[in-house]
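A.B. asks: Got a predicted model here, sequence first, then my questions.
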Amino acid sequence: MKRAGITGIAVSLAVMLTADVFAEDMVTGNVFWDKNQNGVQDRGEPGIEDVCVSNGKEVVKTTKNGIYRLPAYEDMVVFVSKPSGWMTPVNEDNIPQFSYIHKPAGSPSEIQRFRGLEPTGPLPANVDFPLYKVKDDQKFNVIVTGDTQVYNDREINYLRNSLVKEVQGTDALFCISMGDNLGDDLSLFPRYLDVMGQMGIPVYYVPGNHDLDFDATSDRDSFDTHKSYIGATYYSFNYGDVHFVVLDDVEYPSPIHNGSYNGKIDDTQMEWLANDLAHVPMDKLIVLNMHIPIVSDVDRTSSQHQVDNREELYALLKGRKVVSMAGHTHTLSHFAPGDELVGWGQPTPFNQIIVGAACGSWWSGDFDEAGIPISYMRDGTPRGYMVFSFQGNKYEEIYKAHGKPFDKQMNLSFLTLDFMGWYDRIASGDTSATINDLEFRDVLEDTASALLVANIWGASMHDNYYCSFDNRRPVEANWTLEMKDPYALALQLYVLRGVPGFSLWNKIWDNNIYMGTNFGPGNAVKLDEWLWTVEDRSTHLFVCQVPTDLEQGVHSVTVWGKDMYGHNIQEVKVFEVK
C-alpha cells in the first residue's frame, strides 16, 4: 500500500491546508510568521513579503500580505525558498518542512517494491507555509557529507557510530547529505532518517541514484518513495549571503544508457533554476548541491557519471560567484576555474568540489578499533565528511577524516620495488600474499628506486607542497595523476571481506519488499574491480624522490605546505635505511 509518509504527516503540521477545493488551475497560499511555531496562522501572525515560492517551474514572490499564486500542475511539488533570517519547521527527524506534494493519482501501479506516494487527491484551497525568525548569521558552518549509502541495518550502525556520533554537538547550522543516502533498499528510510536526525541539526537531502524506485518506468516517478519521506527533490534556501540550490541530476530510466541512470538536469529543473536565480542578487554566493558531479575525476571519460547538459548550466550561471558540490564517485577532489581534464570537453568556469563519502568505499575492508570498516575511498582518502565555513559570500572548507583530528590531512608512504612486487602478487590472484608481507615497508633497501608518496586529501593540482629529509633543504613535491598510493592500497587490498556486490536485481525479495535486516555485505567482487587507488584514481597525490645518499639508520621526512586558504598542513614520517 502506498502511503504519504513522513512528509505528508509533517505537511499537516507545518503547512496549513483548508478542506475546501477549488478549480485546479492555480495554487495559492500564504507565507506567514509563525510566532508560536504551532504550524497555524493565528491572530497577530502576519504574512511575510518578498518570499519566493515555486511550483517546481515558475517562481513568484509573495505580496506585502504574504500571499502567492502560481499555476497548478497535475504532478508537482510546491515549495518555499527559505529567506535568510527565517527558518522552516523541521519534523522529528530534523528534516526541514518546506514543500507540499501534489500527485492526485499517487504513484503509478508499477511502483510496488517500496511505498511510493499515496494519491494526494484534489489540490487544497490554500497551501500555506509557516516560517519563524532566527538570527541572520553572516558567518556560519555547514556539515557536508557524501554518500552515506547504507545497504542494511548493520551499515546504519556504522553510520550512527561514525558520522552521526562525531557531528553531535557541532556548531554547524545544518547538514547537507549529498545523495546515495541509502543503498537501494528504501525500506530502510525510517531508521536511517531517525539516526541521521540524531545529529541534532536540520538535514537537507540530495537524491542519488541508489535512492531510486528502480521499478519506475518514468523519470517523473523515479523518486516517489524518496519524496514520501523527505519531500522535494530540487529546491533552494538561503542563509546569510549564500543561496543554496539542491538539484536532482539523476535521470532514470535513461533512454541512452539501456534503462540505467544518467547524469542530467531535466528541462523543467533548468527552467525552474533560471526563474529561481532571477530573484537572487548577483553578489550572492550560489552553492549548487547535486549527487552526480558536473564533471568527474575518476569517471571523467564516462558521460553517464557527469552532467550531460553542463554547458547549458554553465551559461545560466555565467557572471555569478558559484561553487558546485557533488558526491557519487567516493572520492575527494577540488577543481578551480580553468581546470580541465580529458573527457570534460571544456574547462570548468567555477569551483567544483567532489566531497568524498561517509561510507568510504561502501563500508568495506578491515575493522577499526570501534568495529567500523576502515573503508578508504577509491582515491586513498579515509571516509569522513567536510565542514564548510561561510562568511558573507566567501567560504573555506576542510575535510574531516573520521576519528582523526582536523589537522590530520595526509598520509605518507613509500612506493618501492618490494611494494610493487607485493601488489603484483595480489593482482595476479596470489592468495598467499598478506599484509604481513609488508612488515618492513618502512625499511628501505634501495633508496634509488624509492618514491615518497603524499596523499594530501584536500589538495588540488594548484597547491605547492615540499619534502625535507632529515631537515635538509626542502624539495618541491610533484603533483601527479600517474601514481599509486601504497598506504591506501595496503589497506584496501589485503581484506576483501566487506566489498559488497552491486547487483540489485539478484537480491532476494520477500513479498516485493527487500528485507535489509537480513543481509550483510555481499560476496567479494573480482579483484580487478577493486584495485582502487591506482593511476588516474586520485587528484591529490604528490611525490618526492628519496635521496640516494642517506646512510644506514633511522631518518625522518617532513611534508608541508599551505592549503588553498593559506592554512599550514604538515606530516612527519620516520623510516629506516638498511
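C.D. replies: Cool, got the structure.
A.B. asks: make it CA atoms for all contacts and neighbour counts henceforth
C.D. replies: Will do.
A.B. asks: What about the residue nearest to D213 when sequence neighbours are not counted, how many residues nearby?
C.D. replies: Using C-alpha to C-alpha, 6 or more residues apart in numbering and skipping residues adjacent in sequence, the residue nearest D213 is S222, 5.1 Å away. Per other C-alpha atoms under 10 Å, the neighbour tally for S222 reads 24.
A.B. asks: S222 contacts Y252, doesn't it?
C.D. replies: Yes: with contact defined as C-alpha atoms under 8 Å, S222 reaches Y252; the gap is 6.5 Å.
A.B. asks: Now do the shared contacts for these two.
C.D. replies: Shared contacts of S222 and Y252 (C-alpha atoms under 8 Å, 6 or more residues apart in numbering): none.
A.B. asks: residue contacts, the residue nearest to D213?
C.D. replies: Contacts of S222 by C-alpha under 8 Å, 6+ apart are 212-216, 252-253.
A.B. asks: Filter those down to the buried ones, ChimeraX style.
C.D. replies: Filtering the contacts of S222 down to the buried ones (16 or more other C-alpha atoms under 10 Å) takes a single ChimeraX command:
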select :212,213,214,216,252,253
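A.B. asks: take a look at this one as well, against the first:
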Amino acid sequence: MDRRKFLQQTSLSAAVLSVAPASFLSAAPKPSAFRIAFLTDVHVKPTEIAETGMRKAYRHVNALKPSVDFIMNGGDSIMDALNASKEKVQKQWDVWNTVLNEENRLPIRHCIGNHDAWGWQMTDPAVKNDPLYDKNWVISQHKMPGRYYTFEHKEWKFIVLDSAQENNGGYIARIDEEQFAWLENELKKTAPSQHICIVSHIPIVSFCSAVFYDKNEANGDWKISRALLHVDSRRITGLFRSYKNIRCCLSGHIHMEDNVNYRGISYYCNGSICGDWWGGKFHDFDPAYAVFEFGKDGSVKREMVTYGSVV
C-alpha cells in the first residue's frame, strides 16, 4: 500500500475519536472515583502496520485526558524477545520507545509479559550469560523498580506481579516462591480499609484461557495450557480468600475479553492492542483497550474501547 495513502487512512484526531458506546466514558469521573487505561499486548515490531497501530492506540487513549489518570501497560510490549537476536530485539524496543515518546503524555506503569523476556528459547551460551538475559532487558527499558512491585493511587493499592517464568526453553504461568512470599507480606501489611487491585500479564482466573484453542482434547477435556492460565491459581486464589479488600485482578495475554467473578473478586481479561498479532480480529475480538473506573468505595467498572485498528 502507498505510504501516504496508508497514513491518511489511519490518521486520528480528537474530533473523530471512535470510542465504543460506554456507560461511563461519556461523562467525567465522579469526585470519589478515578480512571485508568489498561493497554496490553501491543506486540510492536518494526513494520508499518504495527508501528502505525501502536501510534493510533496511544493517540486515542491520550485524547481521553484529563479523565484518565494513568496507563497500565499489561505486558508483551514488543512482538517477541524469546527467540530473537540482540539486534532484532533492540529494533523492537527502539520502535516501542520512539512511539511512546512521541505519542504518550500520560503517566504509565508496566507489567512484564512473556514475550518481553529475552533469550529463553535460545541455546547460545553467550545469550544466557549476557547481562540483558531474561527480564533484565525489559526492566531496564521500562525503568521498572523490579519484576514485581506495588504502587498506590488515591485509596487504592496496585500489586503488579511477574506471572511468566522460564520453563525448559518455554514458559509457564506462575509466580515463584520468592514472589509468593513477597505477595503474602504485601497483603498482610495492607490496611483492610485500602482497596487492592492485582495486575498480572497472564490471567489468574479466566474463561478465555479455555476457549483460546478451537478444539477440546480428543477425549473431550478442555485444553488449557500451562502458558495460558496460572498453574498456581488455586494457591493464589486461596491466599486471596483471607483478604476481602482485594477488589479485582487485571490481565492480558489471551487477546480476548472476559469478566469472571470468583469468590467476590472480579477477574478481567482485557483483550489486546494488536488483535491477531496485527492481522485483524482475534477470535472475533477487535483490537482494543480497557478503561477502568475505581471508586472510593471499592467499586470497579470496565469499558472496552476500540481505537480504530489499522487492519
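C.D. replies: Happy to help now that I have it. Only a predicted model underlies this, so the values are computations on that prediction, with no experimental measurement involved.
A.B. asks: TM-score them against each other, please.
C.D. replies: TM-score for the superposed chains, counting by TM-score structural alignment, normalised by the length of structure 2: 0.72, backed by 243 aligned residues with a C-alpha RMSD of 2.3 Å.
A.B. asks: Strands along structure 2, start to end?
C.D. replies: Taking DSSP state E, the strands of structure 2 run over residues 33-39, 70-73, 108-110, 149-153, 156-160, 164-167, 170-173, 195-199, 246-251, 257-262, 265-270, 288-295, 300-306.
A.B. asks: State the distance from the residue nearest the centre of structure 2 to S193 of structure 2.
C.D. replies: Among the residues of structure 2, the one closest to the centroid is G74, at 1.7 Å (C-alpha atoms, centre = their mean). Distance of G74 of structure 2 to S193 of structure 2, given as C-alpha to C-alpha, to the nearest Å: 26 Å.
A.B. asks: How about G295 of structure 2?
C.D. replies: Using C-alpha to C-alpha, G295 of structure 2 is found at 13 Å from S193 of structure 2.
A.B. asks: With neighbour numbers in mind, choose between those two.
C.D. replies: G295 (20 against 12).
A.B. asks: In contact with that one: list those residues for me.
C.D. replies: So G295 of structure 2 contacts 32-34 (C-alpha under 8 Å, 6+ apart).
A.B. asks: now for it: what does it line up with in structure 1?
C.D. replies: Counting by TM-score structural alignment, G295 of structure 2 lines up with Q391 in structure 1.
A.B. asks: again, but for I204 of structure 2
C.D. replies: Correspondence of I204 of structure 2 to structure 1, assessed by TM-score structural alignment: I294.
A.B. asks: Distance of the closest residue to its match other than its chain neighbours relative to F223 of structure 1?
C.D. replies: Spatial nearest neighbour of I294 of structure 1, excluding adjacent residues (C-alpha to C-alpha, 6+ apart): V307 at 4.8 Å. Separation of V307 of structure 1 from F223 of structure 1 (C-alpha to C-alpha) stands at 18 Å.
A.B. asks: more neighbours, those two?
C.D. replies: The neighbour comparison of V307 of structure 1 against F223 (other C-alpha under 10 Å) goes to F223, with 27 against 23.
A.B. asks: The more buried one and F174 of structure 1: what is the separation?
C.D. replies: F223 of structure 1 sits 23 Å away from F174 of structure 1, going by C-alpha to C-alpha.
A.B. asks: just E397 of structure 1 next, same as before
C.D. replies: Using C-alpha to C-alpha, E397 of structure 1 is found at 15 Å from F174 of structure 1.
A.B. asks: ok so, going back, any idea how far the match of I204 of structure 2 is from G179 of structure 1?
C.D. replies: In terms of C-alpha to C-alpha, I294 of structure 1 sits 14 Å off from G179 of structure 1.
A.B. asks: Also H226 of structure 1?
C.D. replies: Note on H226 of structure 1: its distance to G179 of structure 1, by C-alpha to C-alpha, is 11 Å.
A.B. asks: Find residues that contact each of these two.
C.D. replies: Common contact partners of H226 of structure 1 and G179 (C-alpha under 8 Å, 6+ apart): 207, 211.
A.B. asks: Show the buried residues in the contacts of G295 of structure 2.
C.D. replies: Among the contacts of G295 of structure 2, those classed as buried by neighbour count (16+ other C-alpha under 10 Å) are 33-34.
A.B. asks: distance of Y171 of structure 2 from W277 of structure 2?
C.D. replies: Using C-alpha to C-alpha, one gets 19 Å for the distance from Y171 of structure 2 to W277 of structure 2.
A.B. asks: And V205 of structure 2, by the same measure?
C.D. replies: Counting by C-alpha to C-alpha, the gap from V205 of structure 2 to W277 of structure 2 is 23 Å.
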